[in-house]
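J.: just need the structure, nothing else, for what follows:
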Amino acid sequence: ILLAAFPVAHGMILGMLYLPVAMMLSGLMLRGAAFEFRVKAPIRHRRWWDGAFCGASLLAAVSQGVMLGRYVTGFSEAAWAWPFALGVGLALPAGYALLGAAWLIMKTTGEIRRRAVGWGRRSLRGTALGMAAISLATLMCLPDVAAKWLAMPMPIGLAPLPLATLVLIAVLEWSLRCLSRPPASGEEGEGCPEWLPFFAAVGLFGLGFAGLAYSLFPSLVAGRLDLWQAAGSPASLRFLLAGVALVLPFIVFYTVYVHWVFRGKLTAGPYQDRSAPLL
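T.: The predicted structure follows:
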């Protein structure tokens, strides 16, 4: 879609991000292979596939974070630009870990759920730090973005966005702390809403994307290329619009359907229990 709709931006962005994109794709391929081979491998080999899955997942996540860090600074060549991108690369896996931990809290019980609460509490700090760093970097590096946020009366009109972000971070901290309370009876965190961390984490990411979209629009490459300069021919745009309008509802439908089919708590199986016999 990027190549056909915005060919100039495609060439510039992927040219600047060639190495992290290649590393991300390598990680995603190894991740998928490790997931499939692990369940079919002899028990003595599974720890190696576990390691491959974890390493590939981390490589893909860090690569995406580096891409994001380079993108929000407009591919700056300043001395601090690459260290900043690497810092974002380390923060993004914390965000993914927060989403994964919140999902496990909602879907599992017992020891896995208890450990997921701890993972969520630790990853929340890294996620909040990464979001704050990206926000400050865009304000400091891009004068146009700073003007959109700080020139009066915009701080008043846009105040709900950062305030809602702080509220969701506080909700996540409270809910994870509540779920980690020692049980009076029954399971740890009894009486605390298990669904709240996941939906709060999704909302946190949604607000982050909304803030980034507002900050950069109409730029496709901050300070270098805007939407209109990068657009392809009208015929290409009409063709892509028709294709996206046709395909997107199906993607939404099957995503909702998959979540409906796999609703409820997970039960033990060969992916979860190393000692379980393979069928």
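
J.: please count neighbours and contacts with C-alpha atoms only from this point.
T.: Noted.

J.: what is the burial count for G89?
T.: For G89, the neighbour count with other CA atoms under 10 Å is 25.

J.: wait, isn't it in contact with A60?
T.: No - contact between G89 and A60 fails when scored by CA atoms under 8 Å: they sit 9.7 Å apart.

J.: mutual contacts of the two, please.
T.: Both G89 and A60 lack any common contact, where contact means CA atoms under 8 Å, 6 or more residues apart in numbering.

J.: second input sequence below; structure requested for side-by-side comparison:
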Amino acid sequence: MGIDLPVVWAVIIAFGLMMYVVMDGFDLGIGILFPFVRDREQRDVMVNTVAPVWDGNETWLVLGGAALMAAFPLAYSIILSALYLPLVLMLLGLIWRGVAFEFRFKADPHHRAFWDRAFAGGSYVATFFQGVSLGAFLNGFPVEDGAYAGGALDWITPFSLFTGLGLVVAYALLGCTWLIIKTEGPLYQRMVALARPVTLALLAVIGVVSLWTPFAHPDIAERWFSFPNIVLFSPVPVLVLASGWAMLRVLDANPHVAPFVLALFLLFLGYSGLGISLWPNIVPPDISLREAAAPLQSMGFALVGALFIIPVILAYTAWSYYVFRGKVKPGEGYH
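T.: Below is the predicted model of the structure:
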């Protein structure tokens, strides 16, 4: 029996996007948390916790986009056409926060506040439009003759705007829990205190999205509540509530790594729900993996490169995080 290349590439793309959410989510979360921390020295520590690794975190976004183009060119053309504006705004936010990241360390005290606001603003814009793109993707796209048939602003819906705000909350929790691992003293205590309301807000967001999605999308509701999907999906809400409860308990006991792991688990549960909602389609509402797939020869050729480069990315990522492990103290880090 041969390899099912469309499924293999779907797993690679899903893995790349999940790695992006994990890796870039917490450093975007640090920018989102900037308005809640006024002390300049504490802000420097926050940024220094990701300074050695933040550039590499966005590798996974590039991998996901390139893999989509190589393996599913039809899906790539439809999704990029439908989401051109929010994705451009997301990229502008990422570029702006990257510029602010570097300039804030070199600016004189008079201009430091401007670059702090730019760093926070770029983080909010990039995260919000990522979430908007996700919501618009779930809403689905009109397609005629293999091309996007909707308007340039069809991505603006109440649901997509809410998912944009929801992702801001999710990344804020990742940022809080990352800083719990990497900081100490007053900043550590501040992050522990912030993590509690952010966790409750994320649970509320997950609840609203979980109710809104099947009501707004009957095709997704049919997938959720049909057999055997209902059996596969039924543990997810229980695990979400259990993870939220565990998070609140852990935050009361001088936490270290556990909150970050639980935050990642909450995001993974949401991601699994997305997969159950869409499978086996890659472009909602009704374009499947096999309909959008490239020729098998092309997919096989590209797979050779992917199987070489992904372990390399994982290895240098793991090494960089290992080298820069431990707490970051004031006055130490990026210069």
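
J.: can you give me the helices in the stretch 1-150 of the first structure?
T.: Taking DSSP state H, counting those that start in this stretch to define them, one finds helices in the stretch 1-150 of the first structure at 2-5, 7-16, 18-40, 46-72, 81-107, 110-141, 143-150.

J.: of those helices, which is nearest L248 of the first structure?
T.: For those, the distance to L248 of the first structure is smallest for helix 2-5, at 15.8 Å, taking CA to CA.

J.: touching the closest one from outside, list them.
T.: Here helix 2-5 of the first structure has contacts from A9, H10, G11, A231, G232, S233, S236, L237, L240, using CA under 8 Å, 6+ apart.

J.: before we move on, the earlier item: format the helices of the stretch 1-150 of the first structure as CSV; extra columns: distance to G211 of the first structure.
T.: What follows is the helices of the stretch 1-150 of the first structure, written out as CSV (distance: least, CA to CA, whole Å):
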stretch, distance to G211 of the first structure
helix 2-5, 21
helix 7-16, 20
helix 18-40, 24
helix 46-72, 12
helix 81-107, 16
helix 110-141, 9
helix 143-150, 10
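
J.: for H259 of the first structure, which of those helices is the nearest?
T.: helix 81-107 (11.4 Å).

J.: run the chain-centre distance for the closest one.
T.: 7 Å (CA atoms, centre = their mean, to the nearest Å).

J.: superposed on the second structure, what's the mean shift for it?
T.: Superposed on the second structure, helix 81-107 of the first structure shows a mean distance of 1.0 Å to its aligned residues (mean CA distance after the TM-score superposition for the first structure).

J.: stretch 133-140 of the first structure too?
T.: On superposition with the second structure, the mean distance recorded for stretch 133-140 of the first structure (mean CA distance after the TM-score superposition for the first structure) is 2.6 Å.

J.: name the residues that touch that stretch?
T.: The contact list for stretch 133-140 of the first structure (CA under 8 Å, 6+ apart) reads G69, V72, T73, V88, V145, A146, S215.

J.: what range does it cover in the second structure?
T.: Aligning stretch 133-140 of the first structure against the second structure (TM-score structural alignment) gives residues 208-215.

J.: from G232 of the first structure, how far out is P218 of the first structure?
T.: 15 Å (CA to CA, to the nearest Å).
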